[in-house]
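Q: the following comprises the amino acid sequence and a computationally predicted model.
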Amino acid sequence: MRATVTIHRDFTISDIDERIYGAFLEHLGRAIYSGIYEPDHPSADENGMRKDVIDLVKELDVPVVRYPGGNFVSAYNWEDGIGPKEDRPVRLDLAWHTSESNEVGIHEFADWCESVGTEMMLAVNLGSRGLDAARNFVEYVNHPGGTYWSDLRKKNGKEEPWDVKLWCLGNEMDGPWQIGHKDAAEYGRLAAETAKAIRAFDPKLELVVCGSSHSGMPTYPDWEATVLEHTYDVVDYISLHMYFANHEKKTGNYLALTHKLEAYIDTVAGVIQFIKAKRRSKKDIYISFDEWNVWYHSSQQDRQILEGGDGWPHAPALLEDIYNFEDVLQVGLVINTFIRRADVVKIACIAQLVNVIAPIMTERGGEAWRQTIYYPYYFASRFGRGTALNLVIDCPTYDSDAYSDVSYVDISAVHNETDGTVTLFAVNRHPDESIDIDATLEGFEGLKVIDHQVMTHNDLEASNTRSAPSEVAPRQGNGAELKDGKLSASLPPYSYQMIRLGR
């Protein structure tokens, strides 16, 4: 089986905003406590943060991390997480039926972000609270001094403001499960007024308004239209969320779900253009896909805690999906989609970063290791920065139960003009056959294959564990060759590959 690809230097989609390789950390399960923060761990630094986790996150080069939620933020009092730790209150977290110690708050999270080299993307509570708490939080975080909130920050040990640029106006406010759930008009008005107040403080801040929690919501896509009617002039992004599952255990159907993702992006992009035209606006609004990942492996085991059967435990194991090789392919496909839609998707956050549906797992007091999905995320974050190229692909297809003409080969390409590289990320969805790629490069001179990484496994269910942390890992590929402007490579069945071309 064969696929042909045309790659032209001038056939571009958009410059990629590096924040599409962002991540998310919520006060949920063990994401914070025994994830990034474990003062008694042998590797803990002076702030109680696990150095082994810091090293793994630094390796990923994550540009931005969204915090503190998520559903958690909709009943969160940010003031609970400041001041001396011994004075901080323990609260019940209604979103996840657990207790919150507030040992980690904005100061601790900001210090951790500095240690891993990432920026903060902060969310304000528009569920149980509103405009006043939001503006106070922004002032505490960003104002230099001379006011109540900024001087309180100084008193709590941070002399200079953090100058956070990116703020989320609540979380999933369309969801009936959300504390303080609102209908679209109610939320749109609140978000607009909150945005106006924040912009009165600093008009240069970037604001994200809540879109639909997923494309199956009964209010989708009317929600987007109504919310944008209220907020179009005062926000910069609208958020989308999507999780991927294979409950039916049909790999072909599972790996076709990115067609649903593409339709979701296309629809919301269309709504944005509709409201822009309706308002006769010159302004562009983009998509922040600030929650996405595979999530289904842990659904049954979490039920007892989420239904209150264990009382109100602190930092229990929740949403701890153990990812397999099949999920490597799915994550690679999702990231390829974001690269190809870099014209409209400017921010994306894998949810989450540690322990909770995450590429990094930890053991309390013990090891930290890379889950299978760590690797496609790593390759894209490290080498997928630059300009997304618009490829012409001719490849055999298959039909899933929900979608027709699903290409067996899914591929994206990024040109980094700074270092002169072209990087291809490719997934073969075929269960049985290798697919040979013939790619013609036009407008590029003097390139050669400088790196070739391949991920395959004879067991789709294979996973990485504490005792076998490298069961699923990339290996150096062979056989990829660039000669006279023609790249040839072979993609084994059910495989993920990265091919880098440079001088």
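A: That came through, no problem.
Q: CA atoms for contacts and neighbours, from now on please.
A: Will do.
Q: what sits against Asp80?
A: Arg88, Pro89, Asn102, Gly105 (C-alpha atoms under 8 Å, 6 or more residues apart in numbering).
Q: just give the nearest non-adjacent residue to the last one, would you?
A: When you say that, I think you mean Gly105. Gly81 (4.0 Å; C-alpha to C-alpha, 6 or more residues apart in numbering).
Q: coming back round to it: show me just the buried residues among the contacts of Asp80.
A: Taking 16 or more other C-alpha atoms under 10 Å as the criterion, what is buried in the contacts of Asp80 is Arg88, Asn102, Gly105.
Q: from the residues you listed, pick the one nearest Asp52.
A: The nearest member of the buried ones among the contacts of Asp80 to Asp52, counting by C-alpha to C-alpha, is Gly105 at 20.8 Å.
Q: so that closest one sits right up against Gly83, yeah?
A: No. Between Gly105 and Gly83 there is no contact under C-alpha atoms under 8 Å: 9.2 Å.
Q: which stretches of the stretch 51-200 of the chain form strands?
A: For the stretch 51-200 of the chain, strands defined by DSSP state E, counting those that start in this stretch occupy the ranges 64-67, 91-93, 98-100, 119-124, 166-169.
Q: ok, and what's touching the first one?
A: Think strand 64-67. By C-alpha under 8 Å, 6+ apart, the residues outside strand 64-67 that reach it are 19, 21-26, 113, 118-123, 290, 349.
Q: repeat the analysis, applying 7 Å as the threshold.
A: Contact with strand 64-67 is made by Arg19, Gly22, Ala23, Phe24, Leu25, Glu26, Thr118, Glu119, Met120, Met121, Leu122, Ala123, as judged by C-alpha atoms under 7 Å, 6 or more residues apart in numbering.
Q: also this one, for the comparison:
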Amino acid sequence: MTPPASHPAPGRIGPADSSFPLDRRVFGGFVEHLGRHIYDGIHEPGHPSADARGFRGDVIELVRELGVSTIRYPGGNFVSGYRWEDGVGPVAERPRRLDLAWHSTETNEVGLHEFSHWLDQVGSELMLAVNLGTRGTAEALDLLEYANGAVDTEWVRRRAAHGRAEPFGVTMWCLGNEMDGWWQLGARSAAEYGALAARTARAMRRFDPHLQLVVCGSSARSMPTFGEWEREVLSHTFDDVDFISCHAYYEERDGDAQEFLASAVDMDLFIRQVVEIADEVAAARGSDKRIMISFDEWNVWYQSRWNAIEGTQPLGEWPVAPRLLEDVYTVQDAVVVGDLLITLLQHADRVASASLAQLVNVIGPIMTEPGGPAWRQTTFFPFSLTSRLAGARVLPVAVETSTFRSSRFGEVPTVNAVATVDDGGLSLFLVNRSLEESAEVRIDVAGHGAGFDVAESHLLHEADRYAVNTLDDPDRVRPRPFDGVAIDGGVLSATLPPVSWAAVRLTPRPVGG
């Protein structure tokens, strides 16, 4: 077999004074009442592994392994029609409701109390979204008081009667979801939404001035209102919020795999443009405040497949937990996910929160079968390894690499990389976006220690880039040791095969070693 052509890719990790801190909330997730995410996903009382509250133990273990820091809940499109009161109190007395977002029936078996229990099991913090679609400021304040109140009020008494005397202590709140989108219940213009979000934020801060609040940015960079939406919304909310959201999903279209492998370039542009707009608003106000980004929905999602079947569902049927948006992910998809993670880390000076959307069954890195097993999709691995290996500070990596031509972005670098550092060593994350060529990577790490050893290395690559993990073959794709990684004279060298993602952990060489 003839080996693929290769090109040199020398690089250098930036100096220590170019680093910036990494907020662990970048490794967040997203759980929505959608399809089989909650019911038959994380919650299945009849499953052999289920705990006393009906949550699957096998899924809990996989979410722990995935390493999600925060989880955004309960939506998503779902939240814009959600009455939070339906999800508290005795489960047998909770109402069944029609979910207009996903044309389903919501049983409300899982609500704030149950989900908080699940978060305790997986070791993640709650990021709570309020409904600013069909509801408004008053209902957001009621939820805030119910969740976080500590004095003797009616909402606090109800919470205690429902089994929780202590506050939930939620610190991060999303002011609605995708309010620029025509598909969203209660969608508004930027001026209308900005005014509502500002009123709600100011009211919530009267309860607790230390809350961290996320205002809705554009639901995609391709939205016709992108840019002007951010300017208008921030003109209303700048003084009252901490974050503006970004949402982005990517897929291979029309069989153009090389263009798909450039997806992270779009994310990079999205972040840069939103930061520029936020800073323009700050400058116009004479403020040195920096609005941070919460990239609280991102993933590979084959929306074109969903759009093809969306209109075929019978309107008279409202199923409970139907199989929706259950994409099966390939190695190529996982490489793109790894590249998107690299991009989020590269912007960690302004991206202080991010949520992989979603976690289980629904475009998720974890899949389940009712009564049966749970397994890792290909996209599980770059997330879990990056979350585990990433250090406390991010270091830029400048790589001299070949390029390929993108119809949307022009010349795109073939290799992308980022590094992180902590007291225990240095981690390097790399991707080769080329469909055809290997990359001979040589990264100078000498400026960050007298000497390093390779502690562990992982390569995600298959000859068949469309290989997947399934119920019948759940371990078809797994990362393997990145053979050939070496350190010599302060230079790390390795060969990245085409369409591959890699993670390398370096630890300081013992004195005299």
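A: Perfect, thanks for sending it. The structure displayed is predicted, hence computed values, not measured ones.
Q: for the contacts of Asp80 of structure 1, which two are the farthest from each other?
A: Taking C-alpha to C-alpha, no two of the contacts of Asp80 of structure 1 sit farther apart than Pro89 and Gly105, at 11.7 Å.
Q: any idea which helix or strand carries the counterpart of Gln332 of structure 2 in structure 1?
A: Using TM-score structural alignment, the partner of Gln332 of structure 2 in structure 1 is Glu326. Element membership for Glu326 of structure 1 (DSSP states H and E) is helix 325-340.
Q: mean deviation, that helix versus structure 2?
A: By mean C-alpha distance after the TM-score superposition for structure 1, the fitted helix 325-340 of structure 1 averages 0.6 Å away from its aligned residues in structure 2.
Q: identify the residues contacting that helix?
A: The contact list for helix 325-340 of structure 1, computed with C-alpha under 7 Å, 6+ apart, reads 255, 258, 294, 345, 372-373, 376, 388, 410-412, 427, 457, 460-463, 472, 495-496.
Q: tell me the buried residues within those residues.
A: For the contacts of helix 325-340 of structure 1, buried by 16+ other C-alpha under 10 Å: 255, 258, 294, 345, 372-373, 376, 388, 410-412, 427, 457, 460, 462-463, 472, 495-496.
Q: let's see which of those end up in helices.
A: Thr258, Pro376 (DSSP state H).
Q: who touches the residue nearest to the spatial centre of structure 1 in this structure?
A: Nearest to the geometric centre of structure 1 sits Cys349, at 1.6 Å (C-alpha atoms, centre = their mean). Shown in contact with Cys349 of structure 1 (C-alpha under 7 Å, 6+ apart): Ile20, Tyr21, Gly22, Ala23, Phe24, Phe289, Asp290, Glu291, Trp292.
Q: Ser34 of structure 1: which of the residues you listed is nearest?
A: Phe24 (16.0 Å).
Q: quick one: map the closest one onto structure 2.
A: Phe24 of structure 1 maps onto Phe30 in structure 2, by TM-score structural alignment.
Q: can you give me the distance of its match to Arg159 of structure 2?
A: Phe30 of structure 2 is 24 Å from Arg159 of structure 2, where distance means C-alpha to C-alpha, to the nearest Å.
Q: thinking again about what came up before, hmm, which two among the contacts of strand 64-67 of structure 1 are most spread apart?
A: Between any two of the contacts of strand 64-67 of structure 1 (C-alpha to C-alpha), the greatest distance is 17.9 Å, for Arg19 and Glu26.
Q: now the aligned partner of Ser463 of structure 1 in structure 2. Nearest residue, chain neighbours left out?
A: Residue pairing (TM-score structural alignment): Ser463 of structure 1 is matched to Val468 of structure 2. With C-alpha to C-alpha, 6+ apart as the criterion, Val468 of structure 2 has its nearest non-adjacent residue at 4.8 Å, and that residue is Thr330.
Q: quick check: that neighbour touching Gln377?
A: No. Taking contacts as C-alpha atoms under 7 Å, Thr330 of structure 2 lies outside contact range of Gln377: 8.2 Å.
Q: just want to know which of those two has more residues nearby.
A: Taking neighbours as other C-alpha atoms under 10 Å, Thr330 of structure 2 and Gln377 compare with Gln377 leading, 29 against 20.
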